[in-house]
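Visitor: Just the structure for this:
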Amino acid sequence: MPRRRPTKTKGKGQGRVVPGFRLSLGLTLLYAALIICLPLATLIVVGARLGPADYWAVVSSPRAVASYRVTLGAAALATIFNTVYGFALAWVLVRHDFPGRRILDAIVDLPFALPTAVAGVALTAIFAKNGWFGEPLAALGIKVAYTPIGIALAMAFTSLPFIVRTLQPVMEELDGEIEEAARTLGAGNVTIFFRVVLPILVPALLAGVSLAFARCLGEFGAVIFIAGNQPYSTEITALLAFIRIEEYDYPAAAAIATVMLGTAFVLLVVTNALQAFARRHELAP
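Guide: Below is the predicted model of the structure:
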């Protein structure tokens, strides 16, 4: 019986584990167009109903500018706190084994599952003047609820998992032999952390920070309960856009929303550029 000829090697793109590239690509693009691009395009089109002068008058009004300042300031404060605390929490969860570690690891995902409105009500009850934490803080002259500090606290609560869950996989895959090699060369723990470990974690940290900051910019449910929603003082941009919707001023609401959309987009672009630079610097000899 003649022997069968060996099968020729298939060309590029053939013989993949998951077949149907065109179908999967088409479904992916359709999903992106309907779920992501269409709402964003509608937002821009509705905002464009205003002329350039009217658009600028809406987005540069004193009340809108005050809401940008409150939102960006609170988001920056929450992100800075989460960067430090989220890094430490991810490090503890990966590098140490202690009783209750699995419970703590599960609690990190609680802001994902908990409705943000419920989180806002809980934070307000805790940090109000007669709350568990609010009363002793008020005795020290520190007011949290209905202040920008409360807004930052609510934002930090909802955005913390983004940093922790972004850093954890990279920390788990970090090769311990690199640290041992640096230690055998005489490097101390501080030097190993800042010269060996941290540069490897920088791209993931930047991704987590950008996602957390973008989440803070769009937070609504957890904030409105603890903010007090005072114009020019504790009113966030998302609430101002919602107020314009309730007034049936859809173009003004869309115009205000496009400002935050543009801010988030620029942030993500800059973060991607920094990540690419960090990776190139890491791979450089």
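Visitor: When you work out contacts or count neighbours from here on, use the C-alpha atoms and nothing else.
Guide: Noted.
Visitor: what about the closest residue to Ala264 other than its chain neighbours, neighbour count?
Guide: Sequence neighbours aside, Ala214 is the residue nearest to Ala264 in space, at 5.7 Å (criterion: Cα to Cα, 6 or more residues apart in numbering). Around Ala214 sit 21 other residues, with neighbours defined as other Cα atoms under 10 Å.
Visitor: cool, and His281?
Guide: Taking other Cα under 10 Å as the criterion, the count of residues near His281 is 11.
Visitor: The stretch 151-285 of the chain: helices as residue ranges?
Guide: Applying DSSP state H, counting those that start in this stretch to the stretch 151-285 of the chain gives helices spanning 176-184, 189-192, 198-218, 221-227, 237-246, 250-283.
Visitor: how about the ones you listed, which one is nearest Val170?
Guide: Comparison of those against Val170 by Cα to Cα identifies helix 198-218 as nearest, at 6.9 Å.
Visitor: List of residues touching that closest one?
Guide: 71-72, 75-76, 78-79, 83, 155-156, 158-160, 162-167, 170-171, 238, 260, 264, 267-268, 271-272, 274-276, 278-279, 282 (Cα atoms under 8 Å, 6 or more residues apart in numbering).
Visitor: Also this sequence, please, to line up against the first:
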Amino acid sequence: MKINNKKHRVLPGFGLSMGYTIIYLSLIVLIPVTILFLKASTMSLADFWETITNERVIASFKVTFLTSFIAALVNAVFGALIAWVLVRYDFFGKKVVDALVDLPFALPTAVAGIALTSIYAPNGWFGQYFELLGVKIAFTQWGIIVALTFIGFPFVVRSVQPVLQDMDFQYEEAARTLGANSIQTFLKIIFPAILPALLTGFALAFARALGEYGSVVFISGNMPMKTEIVPLLIITKLEQFDYAGAAAIASVMLLCSFFLLFAINYWQWRSAKKHQAG
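Guide: Just a heads-up that it's a prediction; the model follows:
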């Protein structure tokens, strides 16, 4: 009796699958990115440097990176807390709360921007109370941080949540048996386990915030040198038909995002390698 030992694959073989992968990535990512850099390369080095070091451009870079970093940091803290609550506790309406986490993914960013502006405006639901305290949210950098926090927190929650779900409770019980308190158990057992996922969520939220436009353009006020973000400046360049200038600014933002993601992935690779060696 002849036995057929040939392995049957559900998906096509490596060659065909790899071909589809390269074609797809080329059409969606590689070709547009390459064209962006090619467009920026049409400028001379002096013109490129003058464009990206313009006083208004530098101010926009500062606003964008500062607000994006603060928003990603806030999301890292509270996103991890939300993930912890969703995984470790059972309560009425848990599934509703879990579904609401993904709302910023589904909600159009322009709608989010209009809603946040109406809420945090000086005469808005929340803004009027902040106004009494002398704090202005809308049309300031604080408003930008609020908008970026809103659109970025699902990245942290969805990055940390699966790690917490897969964690073995035995390690925590063993730590308590050996006399560790809650803080020591968290710092020695839980935090090292979720740190790679937390950094991934932070990096994704930060990278997402760097390119956000729709939700920020309404609440920021778009004041040059104060609340103008880089994506808005790029749109302004395009409206002025300065395509090379827009490409130059966009290429700098793209390189910064690539560097951030590469650094996080490299750190995760080193951590995984060290953990396997240990």
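Visitor: Quantitatively, what TM-score do the chains reach?
Guide: Once superposed, chain against chain, the TM-score is 0.97 (TM-score structural alignment, normalised by the length of the second structure); 278 aligned residues with a Cα RMSD of 1.2 Å.
Visitor: any chance of the helices of the stretch 151-285 of the first structure in CSV, with distance to Pro62 of the first structure too?
Guide: Listed next are these as CSV, based on distance: least, Cα to Cα, whole Å:
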stretch, distance to Pro62 of the first structure
helix 176-184, 53
helix 189-192, 47
helix 198-218, 19
helix 221-227, 19
helix 237-246, 12
helix 250-283, 13
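Visitor: hey, which of those helices is tucked in deepest?
Guide: Highest mean neighbour count of these: helix 221-227, a mean of 25 (counted as mean count of other Cα atoms under 10 Å).
Visitor: The second structure: matching residues for that one?
Guide: Alignment note (TM-score structural alignment): helix 221-227 of the first structure is matched to residues 214-220 of the second structure.
Visitor: How about stretch 253-262 of the first structure?
Guide: Here stretch 253-262 of the first structure aligns to the second structure at residues 246-255, judged by TM-score structural alignment.
Visitor: So for the second structure, which residue is the most central one in space?
Guide: Ala205 (1.6 Å; Cα atoms, centre = their mean).
Visitor: Which stretches in the stretch 1-150 of the second structure count as helices?
Guide: Applying DSSP H, counting those that start in this stretch to the stretch 1-150 of the second structure gives helices spanning 14-25, 31-40, 45-52, 55-88, 94-100, 103-106, 109-120, 127-132, 141-166.
Visitor: so the fifth one aligns onto which residues of the first structure?
Guide: The reference is to helix 94-100 of the second structure. When the first structure is aligned by TM-score structural alignment, the counterpart of helix 94-100 of the second structure is residues 101-107.
Visitor: ok, residues contacting that stretch?
Guide: Applying Cα under 8 Å, 6+ apart, the set of residues contacting stretch 101-107 of the first structure is Leu93.
Visitor: returning to what we had before: the match of stretch 253-262 of the first structure vs the first structure, average offset?
Guide: Its aligned residues in the first structure lie a mean 0.4 Å from stretch 246-255 of the second structure after superposition (mean Cα distance after the TM-score superposition for the first structure).
Visitor: How about Gly124 of the second structure, nearest residue that isn't a chain neighbour?
Guide: Ser118 (5.5 Å).
Visitor: That neighbour: neighbour count?
Guide: Residues within reach of Ser118 of the second structure, counting by other Cα under 10 Å, total 18.
Visitor: Alignment lookup: it to the first structure.
Guide: Aligned by TM-score structural alignment, Ser118 of the second structure pairs with Ala125 of the first structure.
Visitor: does its match really touch Ala119, like I thought?
Guide: No. Contact criterion Cα atoms under 8 Å: Ala125 of the first structure and Ala119 do not qualify, at 9.9 Å.
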